[in-house]
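Peer 1: Pasted the sequence and its predicted model underneath.
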Amino acid sequence: MGFTFGSGFPLPLSLGQAVGVGLLFFIALTYLVSKSRRNRLPPGPRAWPVIGSLPLLGTMPHSSLYQLSKKYGPLMYLKLGTTDTVVASSPKVVEAFLKTNDLNFSNRPGNAGATYIAYDSNDLVWAPYGNRWRMLRKVCNIHLFAGKALEDMQPVRQLELSLLVKSLLAHGQRGESANLGELMNVCTANVLGQVMFSKRVFESQGAKASEFREMVIELMVLAGVFNIGDFVPSLAWLDLQGVQAKMKKLHDRFDNFFSKIIAEHQAESANKSKKDFLSALLALRNNADGEGGRLTDTDMKALLLDLFTAGTDTSSSTVEWAMSELIRHPHIMEKCQRELESVVGRQRKLKEADLEKLSYLQAVVKETFRLHPSTPLLLPRMAAEACTIEGYHIPKNARLMVNAWGIQRDPAVWTRPLEFDPERFVGSDVDVRGTDFEVIPFGAGRRICAGMTMGIRMVQLMLATLIHSFDWSLPAGQTPEKLDMAEAFGLTLQKAQPLLALPAPRLPLALYD
């Protein structure tokens, strides 16, 4: 036994030397294999130069990514521009990211929306994970989302729903169809307005309300665009799609809106004491719970922007989707109305306390969240450090996209996934609050939607009120079977065509006063 040296003559090796060389060779081979496995990226499509796989996303990225996952698997790697991106498309993979490795994925990547709309990430949604983010979340939880805060808001919700019902009754008496999405938006905006700064934002459905909703929808559309500058930072300055310019203009409109609200609130507060969310923020302006730093006017406007856009659009669009499905499925609408009659009857108004007894209506809401999640691709996260998920290497700073829409329509996860069937949730322990990863419309982990509990309650309450108070029909010439259910993609999922429906009262007219 020997090895060759110099001129090629073999030099003898002792048995001990041979064993040593063999051991070194084995260790080196093991290291190389191990390193290869550690750096093995998840499968995915081959990227093109500079733009990567961006062209594969199309106009409906959630749908395109779902189709790609069928080919490449539930954990997929894409080079979007020059950015490492991983897509999770199964409950098991999502749990690995948002539960097992949640802390590592608690930050969000920078993007044009956070910079140009959300006050350079000074808000709750895009703020870096840390003391400041915890402070902002704590302020919102205490003054808006905690159990006591939600209970204290009951009279406000009841008042706004009464006004909504009156408006719908007037539509019905005039024989006019109602734009349900817009009316729901007015209702939720006024609830938030009264809670946040003791003021109704809109007196009625009209030009001002329409303009505000258009602003919110435009924000969601722009924030949902796969902006080339976000994925190829060296090209950001060119603003090739014109997205950044539109964001700056929209930001100015929102900034003026909230600046006016804050100025009016401060002027009114000088004459009388107010107990609302903005008053609490102003009180904290010089001492925001210590650790997170002080609140500035910019911080306050950023929080108001988050709460108004997310709190109005997601709730109103979910109710619009739910009503569309109920009109398409009259037998499900009938079952909801029978349940309401058994719990509430037709001789009194619905109360918020009735909701916990409406198990079938709760199932309808869950099924709507499943089939029509308000945020089809959950807000992105970013890997703080490289890690291993399902045996694959996830690079540091990789973006994580969770395709909630794809998971919630996957036949491997759900039986008859494209059918609207609330029965699947009747008697089921599966919930939408971030612990069951087969249905996660609000996300999961540390960055789960802060307003989830408030949002669920508003959706249940508005939907129950609409079903209890009115019978519904479509405008002349339209049939439930052919109701347009096309999606319009943005950060949130809107109906491409708004739902117009004609209400007819079901209760004694005295109850509508």
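Peer 2: Structure's in. What do you need? Numbering: from 1, shown residues only.
Peer 1: Please count neighbours and contacts with C-alpha atoms only from this point.
Peer 2: Will do.
Peer 1: Would you map the strands across the stretch 251-400 of the chain?
Peer 2: 381-382, 387-389, 392-394, 399-402 (DSSP state E, counting those that start in this stretch).
Peer 1: Any idea which of the ones you listed gets closest to Arg446?
Peer 2: strand 381-382 (11.2 Å; Cα to Cα).
Peer 1: The closest residue to Thr298 other than its chain neighbours: what's it in contact with?
Peer 2: Sequence neighbours aside, Tyr119 is the residue nearest to Thr298 in space, at 7.0 Å (criterion: Cα to Cα, 6 or more residues apart in numbering). Going by Cα atoms under 8 Å, 6 or more residues apart in numbering, Tyr119 touches Thr298, Asp299, Ala302.
Peer 1: this is the comparison structure:
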Amino acid sequence: MAGLEAYFLFFLTSLISTLLLFVFLKSTCAKSLHIMPTPFALPIIGHLHLLLLSPIPHQAFHKLSTRYGPIFSLFLGSKPGIVVSSPEMAKEFLKTHEHVSLDRAANSIVDYITYGSKDLVFAPYGRYWKFMKKIVMSNLLNGKTLDMLSSVRYEEINGFINLISKKAKIGKAMDLEKELMKLTNNVISRMLMGERCIDDNEESADDMMSLVADMVQASGTFNLPDYIWLFKGIDLQGLGKQVKKLRARFDVMIERIIKEHEEARKHGGEMKDLLHILLHIEQDESMEINLSRENIKAFFLDLFLAATDTTAGTMEWCLSQLINHPKIMNKALEEINQVVGKKRLLQESDIPNLPYLQAIVKETFRLHPALPVLARQSTEDFMVAGYYIPAKTLIFINLWALGRDPNHWENPNEFCPERFQEKDNEFDVRGQHFQMLPFGSGRRLCPGISLAQIMIHTTLGAMIQCFDWKAGKDGNLPSVDMEEGFGLTLTRANHLVCVPVARIDPIPI
């Protein structure tokens, strides 16, 4: 009897889902000249099976686009969505119709982690978002502040190079994902709150690294109850329980730091960092927006996750490609030796004079964008290329596919920095060229673009200048694998483990 009831429930939900899909398509046809291409959908789950069967969403989207074209529709359970895979279509959503595509597509997992989307990355476009971005740009990520804090980056990069030098002297392998994460995390934390978030204690470093990695992975997971109404309120995959533990761990860390700043303020201490500024705004009743404790926590979580994971990941992809392309590595070394020499460490001021190093970073951005899929949600009905897009449609812009579009890139899967040294390929990375959008585009362009560029070029340049890199724990692998991992950001499936070999001894610091 129980089996019969379950069968009836399944039949009923399938019938309702089919009728809803029919009504939606009929409504779409009435308002549109064209019916958007779409893969075959299953009852209840729609097209979720196409993503769940592939652990990496941007690759699944790309594979579907080769069959259904640069724009196609899908249903994630009961939620309508579209996938955009060409620069021309991306421009339609991010420029021509940007005003209705400014909201990020969030989910219950991201919403919980960010204290109810009270952050900057996932907050809806509006008054609060504009206020928080203004604070960031005027107090932390503007040119004047970045110049003022150059000594912080210099000290941390020097310490990183010293660490590598010690490993090189004893021929010991390094887990570069872990060490690059520590580097970027400490730079960001010193800029935000005046202290290193990760010390030299291996246990605390591992704990912080695992926290960041777990949060990024959870944020990028398709949580079925968000898309299938039948499962609403059921923690089917255990993600709800997992993120509660993750956010609790973050709370412990950030509460300690906030309380230390509050105590310092009580005793007249002047702590010149962003947290000090935010605490001042929190207590200033004349401000246009009243910040809460959760607003501050969510904002800091953004910077920890977005700024550290993406920057470290890009540097790891850069070095992976250089190890697999020794001729490109040698060409970059020759340029650095000519411009910087061997008597001092490469500095931020050298970057404008290193065009080939810049080309290497751009080529890495093209093949390995830190955020492979830009997820937005429409705020009202509109038309694109003859297709009717209703409000609250999920919009997935496949940035990974844009950088590999054969209509815009010759030999798109080949790592070739020289393509950016050609006069007709003078691409910037600030969202003006839709063939490559590593930092997004338009009003929601990543505010940390300048800091990320500085960190990536300076750190990578110093690593090339000072060391040769041998792949593997014993340094005897001919190359490193380029398999992609799973998560909100584009990470390597396997950590990059290498043995550094000093080119310059001692390291001139």
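Peer 2: Good, I have the coordinates. Here the structure is a predicted model, which means the values were calculated and not measured.
Peer 1: can I get the strands of the stretch 251-400 of the first structure in JSON lines with distance to Arg40 of the first structure and mean neighbour count?
Peer 2: Formatted as JSON lines, the strands of the stretch 251-400 of the first structure follow (distance: least, Cα to Cα, whole Å; neighbours: other Cα atoms under 10 Å):
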{"stretch": "strand 381-382", "distance to Arg40 of the first structure": "19", "mean neighbour count": "24"}
{"stretch": "strand 387-389", "distance to Arg40 of the first structure": "9", "mean neighbour count": "16"}
{"stretch": "strand 392-394", "distance to Arg40 of the first structure": "5", "mean neighbour count": "20"}
{"stretch": "strand 399-402", "distance to Arg40 of the first structure": "17", "mean neighbour count": "25"}
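Peer 1: What is the burial count for the equivalent of Arg46 of the first structure over in the second structure?
Peer 2: With TM-score structural alignment as the criterion, Arg46 of the first structure lines up with Phe40 in the second structure. Using other Cα atoms under 10 Å, the number of residues around Phe40 of the second structure comes to 9.
Peer 1: Does Phe40 of the second structure touch Leu48 like I think?
Peer 2: No - using Cα atoms under 8 Å, Phe40 of the second structure makes no contact with Leu48, being 11.0 Å away.
Peer 1: For the match of Arg46 of the first structure, which residues are in contact?
Peer 2: With Cα under 8 Å, 6+ apart, Phe40 of the second structure has these contacts: His47.
Peer 1: That one is in what secondary structure piece?
Peer 2: Assigned by DSSP states H and E, Phe40 of the second structure falls within no helix or strand.
Peer 1: where does it sit relative to Leu50 of the second structure, distance-wise?
Peer 2: 10 Å (Cα to Cα, to the nearest Å).
Peer 1: ok, now Met193 of the second structure?
Peer 2: For Met193 of the second structure, the distance to Leu50 of the second structure - Cα to Cα - is 43 Å.
Peer 1: Please name the nearest non-neighbouring residue to the alignment partner in the second structure of Ile332 of the first structure.
Peer 2: Using TM-score structural alignment, the equivalent of Ile332 of the first structure in the second structure is Ile328. Distances taken as Cα to Cα, 6+ apart place Leu322 nearest to Ile328 of the second structure, at 6.4 Å, with adjacent residues excluded.
Peer 1: what do you get for Asn179 of the first structure?
Peer 2: Per Cα to Cα, 6+ apart, closest to Asn179 of the first structure is Leu500, 4.8 Å.
Peer 1: Tell me which stretches of the stretch 301-450 of the second structure form helices.
Peer 2: 310-324, 326-339, 355-367, 399-402, 449-466 (DSSP state H, counting those that start in this stretch).
Peer 1: Including mean neighbour count, could the ones you listed go into TSV?
Peer 2: Compiled in TSV, these are given as follows (neighbours: other Cα atoms under 10 Å):
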stretch	mean neighbour count
helix 310-324	22
helix 326-339	17
helix 355-367	22
helix 399-402	30
helix 449-466	20
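Peer 1: and the ones you listed as a markdown table, adding distance to Ser86 of the second structure?
Peer 2: Shown next, in a markdown table, are the helices of the stretch 301-450 of the second structure (distance: least, Cα to Cα, whole Å):
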| stretch | distance to Ser86 of the second structure |
| --- | --- |
| helix 310-324 | 23 |
| helix 326-339 | 29 |
| helix 355-367 | 14 |
| helix 399-402 | 6 |
| helix 449-466 | 23 |
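Peer 1: between these, which one is nearest to Met132 of the second structure?
Peer 2: Met132 of the second structure lies closest to helix 449-466 among those, at 16.4 Å (Cα to Cα).
Peer 1: What residues of the longest helix seen in the second structure count as buried?
Peer 2: Counting by DSSP state H, the longest helix found in the second structure is helix 2-31. By neighbour count with 16 or more other Cα atoms under 10 Å, helix 2-31 of the second structure contains the buried residues Ser14, Ser17, Thr18, Leu21, Thr28.
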